[in-house]
Each structure stands twice: as structure tokens, then as C-alpha cells.
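Visitor: prediction below, plus the sequence it came from.
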Amino acid sequence: MTKILILYHCEANTGYAIGSLEKVFWSMALRLAGSPDNIHLCYPGYSNGYPGYTPEGFGNFVEFSDRQDATDKIELFASYLKENNINVIFGFDQPVSLPYYKAARLAGVSSFISYWGAPMSSINSGLKLLLKKLDVMRYRHGPDLYIFESEAMRQSAYLGRGVPEEKTALCHLGVDTEKYHPDAEDQYYAHDLFGIPRDKQLLFYSGHFEERKGVRVIAEAANIIAAQRDDIVFILFGNRNDEAAPYQALLNEKSSKQVIFGGYRSDLHRVHRSCKAGIIASTGWDSFTMSSIEMQASGLPLLVSNLQGLRETIVDGETGLLFSPGSAAELAERVQTLLGKAINIKKMSQNAVSRIQSQFSTEIQIQNLTSLTKQQLTRSK
């Protein structure tokens, strides 16, 4: 019988992208274990309350930090595993070695899967990569399988950290296509929400406002576009407090009227439907982001930086266009191309929706994750 513990490295109810993953992991575990009674959840703490995705009456919660190195705390955790006959750990961002691993194995854990939402390492080669591989070989109690959200992330494990390639796997993110889909009734939703004339073409961004996310590049591209035409408006979401201030300062008098900072909202799926395209202009590491598939599911072709996993989010020329990271001039040129006569943007929108629905729905994500985990359980028997 499969008895699985899902282990998180962050507090319960942290929110953000982890929220959708928690529901996916739960669905995967339920398909493997057959009953909530056979599933256990582990968080470092519950100061924000217990998660709401579990059924009423569920009580298999344990509090333990994966970074814990105190022997007594590790022994208590191992006792919990043994007493509940837990034979599978599915952990979030678990590296090749942590202090609790050996105790967990001795307590009866036969299968250990680590799901990664980030790269493990920069890419290495030659002697450095060889030394990394030798280092990984030292640790016998760590994960049996590492699952990544993009091929670029997966390569960071076997071409960076030195994890054997056969111990890595790919499982793309999935999106709720019941929520994110085109809807003609919302074609002017954002226009009316922000008082934008309905004849304007809207370009969409949502995400963090840290420098590597490329908001500066979008602002600089807006300056270029505004000097050429006034029918395009950039609407940017995700800014809190005064995070937009440095980017507002970059705008000139004309472009400041064509860029709107919309803050943090819960209705972005409806905002999408008013837009012509989405933009992800990251300048540092970025991968197969949730926002990329949400936008495409809603019918938005994407303009994305040609970076790592980001390039995996589109089929260049069919569901969007790539541009050089950090190049505002190239982004502006891609905007002109996308909204020009040479490209059938309606067809590109249809391609994006079709690709997401056929390959990147939440149900497909759960199926793939369940299949990968089940294969590992079979190998571990």
C-alpha cells in the first residue's frame, strides 16, 4: 500500500505559485494512495492556518522543517514516518543531501521524489562537472528522482549539479482551462476597467517587479513604440506599494499615457481577454512560468525573452515570438511585427489556445506527475 508524505519547504498557506502546485500534488497523491487517510502533509509551520485544499476532517499534518539539523527533532520526524508506515516522500525543492534523509530511509521510506520549481545549479562542464558528479555520488540517502518544470531546469541538474540524467524527469506546469480561456464578452473588460478607449490595442504583463523580470525593458520599449504610434497601451500587473516608481520614472511624457501599472488583482483571467498579446521580458534566469501558459490559454500570443525555459513556452512564429533578452529595441520591433499585417495574429491566438489545451492543462499535468511517480514507485520495489 502506498502511504505518501508531501513535504514542503515553506509555511502552509504561503500563496503565490505554490498554491496551485499544492492542489496538483494532492490530486496526484490521492490517485496513488487511493484515500486521504494514506496521505500526510508536512510543512515547517502553520502560523497562517492549515491548508484549505484538504477534505473536511483531514488531520494528517506534521510540522517539520526540511532544513532541521537537530537530532531530537529529526528523530521525532522519523518516528512519525515509521508509526504511520509512510513509504513515499514527495518533497518540494529537496536537494541531493539534507540531515533528515538517512533517518527517513531507516524509518521505511523506500521512494523519495523531489519536485523542483527552480534550477538546481548553473551549467558546468569538464572537471567542474566531474567533481559535481563525484560529490553527488557521496550521498546514498537522497531523492531517487528529481522532477522539473522545464527542460532547462532539468539540464541544470545533470549538466550543472551532477545528478545522473536517468534520475531526472520533466513535467510541465498545467493551467486551469476552465478559468483561463478566450471569451468575447470580456473583449473590452480591461478597457472599461481602466478607462482606456476601446480602439486601443492592449499588451499585457503580470509578475514580480524585481529587476530581472524585465519591467525596465518593457518601459523602454514603450518609449520607442509611443514615438511611432498611439494606439498601443501596455498594462502591467503585480506591483505593490511603490514598486512601479522606478519604471514610471523611465517613461517620457508621451509613453506615460500609454503605460498603466495595474497593481495586484485577482481578475487577470478576464483582463487577458481584452489584450492582443502578452509579454515576458525577463533578463535573468527564467523558466516555464505559470503566467506564460495562463496568457496563452486565454488566447494571447506571447513575446518572450529568448532565455532558458522561457523559450520552451512558445513555438516561435506560431504561438508567439522570441526576442533577445534585455533588448527594448528588439521587443518594440516584435510588437510592431505582431500587430502588423504580415502576421495573422488571430491564427497565432488560436494556435496558442489549442497548444495549451492539448498539452498543458492541469489535468494533463496531474496525469504526467502521477505517471512519473508511479514509475518510480515500481522501480523502488
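Guide: Cool, got the structure. Model, not experiment: these values are computed from the prediction.
Visitor: when you work out contacts or count neighbours from here on, use the C-alpha atoms and nothing else.
Guide: Fine.
Visitor: and F194, how many neighbours does it have?
Guide: Neighbour count for F194, taken as other Cα atoms under 10 Å: 11.
Visitor: distance of H40 from L21?
Guide: H40 sits 16 Å away from L21, taking Cα to Cα, to the nearest Å as the criterion.
Visitor: neighbour count winner among the two?
Guide: Taking other Cα under 10 Å, H40 and L21 do not tie; H40 has more neighbours (22 against 18).
Visitor: please look at the more buried one and E63 and confirm they touch.
Guide: No: contact between H40 and E63 fails when scored by Cα atoms under 8 Å: they sit 10.8 Å apart.
Visitor: for stretch 321-333, measure first residue to last.
Guide: By Cα to Cα, one end of stretch 321-333 lies 11 Å from the other end.
Visitor: same thing with stretch 217-235?
Guide: Where stretch 217-235 begins and where it ends lie 14 Å apart, using Cα to Cα.
Visitor: which elements pack onto the longest helix along the chain?
Guide: Determined from DSSP state H, the single longest helix within the chain is helix 362-380. Judged by 3 or more Cα pairs under 8 Å, 6 or more residues apart in numbering; DSSP states H and E, helix 362-380 is in contact with helix 18-33, strand 111-116.
Visitor: tell me which of these sits most buried.
Guide: Mean neighbour counts were taken over the helices and strands packed on helix 362-380 using mean count of other Cα atoms under 10 Å, and the top value, a mean of 24, falls to strand 111-116.
Visitor: from the contact counts, what lies against it?
Guide: For strand 111-116, the packing partners by 3+ Cα pairs under 8 Å, 6+ apart are strand 88-92, strand 145-148, helix 362-380.
Visitor: rerun at 6 Å
Guide: If you count contacts as 3 or more Cα pairs under 6 Å, 6 or more residues apart in numbering; DSSP states H and E, strand 111-116 packs onto strand 88-92, strand 145-148.
Visitor: which one of those is the most hemmed in?
Guide: strand 145-148 (a mean of 25).
Visitor: returning to that earlier point: pull out the buried positions in the longest helix of the chain.
Guide: 362-370, 372-374, 376-377 (16 or more other Cα atoms under 10 Å).
Visitor: distance to S349 added to those residues, as CSV?
Guide: Output for these, formatted as CSV (distance: Cα to Cα, whole Å):
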residue, distance to S349
T362, 20
E363, 22
I364, 21
Q365, 22
I366, 25
Q367, 26
N368, 26
L369, 28
T370, 30
L372, 31
T373, 34
K374, 35
Q376, 37
L377, 40
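Visitor: closest one to L76 out of these, please.
Guide: Minimum distance to L76 across the buried residues of helix 362-380 is 25.1 Å, recorded for L377 (Cα to Cα).
Visitor: quick one: the residue nearest to that closest one when sequence neighbours are not counted from I89, how far?
Guide: Distances taken as Cα to Cα, 6 or more residues apart in numbering put S111 closest to L377, at 6.0 Å, once the chain neighbours are dropped. Using Cα to Cα, S111 is found at 6 Å from I89.
Visitor: let's bring in a second one:
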Amino acid sequence: MTVTTQAPASHIGLEQIEAAREVIKGRVVRTPTIAAPKLSELTGAEVYIKCENLQFTNSFKDRGALVKLASVSESEARRGVIAMSAGNHAQAVAYHARRLGIPATIVMPEHTPFVKVANTEAFGAEIILSGSGLYEAQTRAVEIAEQRGLVIVHPYDDPLIIAGQGTIALEVLEDVPDLDMIVVPVGGGGLIAGNAIALHALKPSLAVIGVSSAACPSMHAALTGEAVVCSEQTLADGIAVKAPGKLTLPIVKALVSRIMLVDEPAIERAICALLTSQKIVAEGAGAASLAALLTEPEQFRGRKLCLYLSGGNIDPRMLASVVVRGLERDGKIVSLRLTITDQPGVLGRVATILGTSGANILEVFHRRTLLDVPARGATLDLMIETKDKAHALQAISKLETEGFQVSRLEGWGGRVIGAR
């Protein structure tokens, strides 16, 4: 059975994107483009956010998935569709396929976060876990499509998917017509390609900046001719794609001003900034656009720009970890190790000193059996809450003034990084 294909990329233009908008009208969320004054103050740019995390499946993937599914014939719909995805595309295909009465099979990499697998299953799709990444999942999906006669709903390398994602640009320009720039997360390139096409047609002076994870810089490498090495250890798993699309790459090359790379600490800081400043939950890929501003603020200072917050499907456990790490990075949570004499009242003294300094004790771990302390001594590991780094240093100074030997720990229970 031959896998269903679509028209070549040259057939994607503003007309196709406007037609896609008619397909999704009233069937996906017309998400807001909101001003972000606190992020503007933080970065020096006039920042707006396109909140695609507010889609029903919490990512922009709803758009392209629906446009593609709405195009299949009755006979194709009876046989069903198949998609490969690490999560967001899977959920979008499963959700809209159920709404349209189309059987859906989703091939997901074996190590896909549990929350994304569970969410996709909840929409009634058949889930097949296969391979270590999207490339291996795609190979398996193609095999199954040929065996069963299923239509492949590719996550990014399909003209209808690209056109569907491009509908975001139409909404953004309606909301903020005088933008200078948009900043868009980039994996396989479907999102940025569709938006670049629409914006080039409607406002060619507007700069389109792409952002990829430095842990998987496939689009950047494809444009520069560099070899690409991808790591699975990235928060931005939604854009951790080993190779860009064959359709999307020439579009990006022709219409995108630059592809920036951001590292993991910048992505963590962006997730925390969105949560604390805007009360917005973003996954790693969704926060990549803000990570670019935090990484190179001088490149954006004074510009009026829109950040594409592409999704909010982050594992709650991972979000909690990122938030705590952010508080530690800002000095609002500090982990300390004290060497103390093993005598009655010492713990009380420590608690009193910290209390009078205004620090709050969150965790205590008291150990007597470590061989690197005297037999009559003990170590006391503390996690304390402070206002900021200066306040933390004040609390540590008070402990040292009272005769305690204090070392900072790199994270709770982590290695000693020296006094202070």
C-alpha cells in the first residue's frame, strides 16, 4: 500500500494558510497574544506572548493536526491514520481524530514522559512505543502505515501541517500589527516555516528568529553544514528532532533571519520566569523563545516582539524540580553543611541564629557516622529559605560569627562547593 502524500512545498503560500484558517475556525482555540510587561522589564524588549499553551491539548499542534485530518477521504478515514510523536503532536492527532471519528495509531519513542503517553491514550488512540527517538518511531510508523493502508500525519514535514501552523501568524498580526520580530521554537521546522511564509507575504520587514536547543541543534546544523549530535538530556524534548524536514528546511533557509541555540540553564530560567512573572506554565520547548532573550538580551533590546509559547505540556515532577533549582540558582533556597560538636543544644543554637537572621529552615539532616568528621562531632545539612543571595550570605555570616564551620552544597544533599 502506498503511503498517502501531499502537494510539494512550493504549493504552500498565504492562500493555503488562509484556507487552513477556515478549516480550524471554531474548532481550535483562537489563542490570545498578551503583553508581558514584567518580561519586557527583565529583557529590555517590548515583549508579547502568543499563548498556544491554551489550546485544548496545550500546544500549537492542534492546528496542523486538524487541517491534515480534515483533508482525508472517507475511505482513508475508515482505515485510519498514524502519527509519530514524542507527545504534543500525538495528543493533537489523537484528540482531533476522535472528534472526527477516525481511528488513530500513535508511535511514540520508548522513553516518552508518562504524562504525554497517558494523555494520548485518554483520547482513545492506539499507542505503540518503539525506538529511542522520533527517527526510530517514524521508521516504525511508516512500516505500519504500509501494512495497514493508513494515512501518515507527519508532525512537521507536510504542506497541510505547515499551513495549519502558519495560521498563528495571521492571529498575531491581527493582535499586534506593528511588531518588529517574532521568536519561534524550532524542531523539525513546521511551526516556523508556516509562520515565516505568512509573515513574508503580509509583512516582509518583520524578522523571524528561530530558537533550538543546543542539545539537539539539527536545524542550525543543517543550515550551517555542521555535523549534528543530539542528546536526549534536554528539557526541550518537543524540539529535540534529529533532522529537519525536507519541506521545511528550504523555507527556513529562505525566510528565517537566524536560528539561535540556547542551553539547558537558559531554558530552566525561562520556564521559571514565565511561571513567576506571568503565571504561565510552559514546557521546555515552549520556553525556548524566552530563553533566547535571556541568553542574548542585547540582540532584542528595544525591539517590539512576540514570543511563541508553543506548548505547556511539562511533567509536574519536572516542573517542580525546575522551580526548586531556579530558587536555588537565585539564592532563595540555599543548601548548607555545618560541622558541629555532638552536644545537647547545638541544633537549637543553629535554629535560633537562622531564625533571628530571618531565614526559614526547610529541611534538616543530622549525621554522626561520617568518617571525615571527629568521633565527637557531626555534620548538619540544612536547606534554608532566604529573600535573595545577599540575605543568604548574611545568614551564613551569622553562623560563622558564632563559630560554626559552614560550606555551601550544590543542591540538596549535593557536593560541597566551598565556604559560601
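Guide: On my side now, so go ahead. These numbers were taken from a predicted model, which means no experiment stands behind them.
Visitor: can you pull the TM-score for these?
Guide: Once superposed, chain against chain, the TM-score is 0.31 (TM-score structural alignment, normalised by the length of the first structure); 183 aligned residues with a Cα RMSD of 6.1 Å.
Visitor: re earlier: quickly note the distance from the residue nearest to L377 of the first structure to K133 of the first structure.
Guide: 21 Å.
Visitor: now L302 of the first structure
Guide: Per Cα to Cα, L302 of the first structure is found 37 Å from K133 of the first structure.
Visitor: the more surrounded of these two?
Guide: L302 (32 against 18).
Visitor: residues contacting the more buried one?
Guide: Counting by Cα atoms under 6 Å, 6 or more residues apart in numbering, L302 of the first structure makes contact with A277, G278, I279, G320.
Visitor: coming back round to it: show me which of the buried residues of helix 362-380 of the first structure is closest to R355 of the first structure.
Guide: Distance to R355 of the first structure across the buried residues of helix 362-380 of the first structure (Cα to Cα) is lowest for I364, with 12.2 Å.
Visitor: could you check how far the closest one is from V24 of the first structure?
Guide: 10 Å.
Visitor: T378 of the first structure now?
Guide: Noted for T378 of the first structure: a distance of 21 Å to V24 of the first structure, by Cα to Cα.
Visitor: also E151 of the first structure?
Guide: 20 Å.
Visitor: again, but for L130 of the first structure
Guide: From L130 of the first structure over to V24 of the first structure (counting by Cα to Cα), the distance is 35 Å.
Visitor: and the longest helix of the first structure with helix 18-33, angle?
Guide: 50 degrees (axes from the mean of the first three to the mean of the last three Cα atoms, to 10 degrees).
Visitor: quick one, helix 362-380 of the first structure and strand 88-92 angle?
Guide: Using the same axes, to 10 degrees: helix 362-380 of the first structure against strand 88-92 is 130 degrees.
Visitor: residues in contact with E75 of the first structure?
Guide: Taking Cα under 6 Å, 6+ apart, one finds nothing in contact with E75 of the first structure.
Visitor: and if we set it to 8 Å?
Guide: A103 (Cα atoms under 8 Å, 6 or more residues apart in numbering).
Visitor: in what helix or strand does it lie?
Guide: For E75 of the first structure, the host element (DSSP states H and E) is helix 71-83.
Visitor: tell me which residues in that helix are buried?
Guide: I74, F77, A78, L81, K82.
Visitor: which parts of the stretch 151-300 of the second structure are helices?
Guide: For the stretch 151-300 of the second structure, helices defined by DSSP state H, counting those that start in this stretch occupy the ranges 159-175, 190-202, 218-224, 248-255, 264-278, 284-295.
Visitor: so what's G194 of the second structure closest to, chain neighbours aside?
Guide: G166 (3.8 Å).
Visitor: hmm, A65 of the second structure is touching A90, no?
Guide: No: using Cα under 8 Å, A65 of the second structure makes no contact with A90, being 9.1 Å away.
Visitor: those two: which is more packed in?
Guide: More crowded of A65 of the second structure and A90, by other Cα under 10 Å: A90, with 33 against 30.
Visitor: returning to what we had before: export the helices and strands packed on strand 111-116 of the first structure to CSV and tack on distance to L202 of the first structure?
Guide: Below are these laid out as CSV (distance: least, Cα to Cα, whole Å):
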stretch, distance to L202 of the first structure
strand 88-92, 37
strand 145-148, 33
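Visitor: check which helix or strand covers E328 of the second structure.
Guide: For E328 of the second structure, the host element (DSSP H and E) is helix 316-329.
Visitor: for that helix, packing partners?
Guide: Using 3+ Cα pairs under 8 Å, 6+ apart: helix 316-329 of the second structure touches helix 264-278, strand 333-341.
Visitor: tell me which of the ones you listed sits nearest to F365 of the second structure.
Guide: Closest to F365 of the second structure of those is strand 333-341 (Cα to Cα; 9.4 Å).
Visitor: which is the next helix or strand following that closest one?
Guide: Helices and strands here follow DSSP H and E; after strand 333-341 of the second structure, the next one along the chain is helix 346-356.
Visitor: flag every buried residue along that following helix.
Guide: By 16+ other Cα under 10 Å, the buried positions in helix 346-356 of the second structure come out as V350, A351, I353, L354.
Visitor: adding distance to I24 of the second structure, write these out as CSV.
Guide: Output for the buried residues of helix 346-356 of the second structure, formatted as CSV (distance: Cα to Cα, whole Å):
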residue, distance to I24 of the second structure
V350, 62
A351, 59
I353, 61
L354, 58
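Visitor: just these now: which is nearest L309 of the second structure?
Guide: L354 (40.3 Å).
Visitor: name the nearest residue to the closest one, ignoring sequence neighbours.
Guide: A395 (6.2 Å).
Visitor: repeat for H366 of the second structure
Guide: L380 (4.7 Å).
Visitor: now do the helix or strand where that neighbour lies: which elements does it pack against?
Guide: In this assignment (DSSP H and E), L380 of the second structure forms part of strand 377-385. Under the contact definition 3+ Cα pairs under 8 Å, 6+ apart, strand 377-385 of the second structure sits against strand 333-341, strand 360-367.
Visitor: any idea which of these is most buried?
Guide: Comparing those by mean neighbour count (mean count of other Cα under 10 Å), strand 333-341 ranks first with a mean of 23.
Visitor: the inter-axis angle of it versus strand 360-367?
Guide: Per the same axes, to 10 degrees, the angle that strand 333-341 of the second structure makes with strand 360-367 is 40 degrees.
Visitor: who does strand 333-341 of the second structure touch, helix- and strand-wise?
Guide: Contact analysis of strand 333-341 of the second structure by 3+ Cα pairs under 8 Å, 6+ apart lists helix 316-329, strand 377-385, strand 405-409 as its packing neighbours.
Visitor: can you list contacts of the last one?
Guide: Identification of contacts with strand 405-409 of the second structure by Cα under 8 Å, 6+ apart yields 334-340, 396, 399-400, 415-420.
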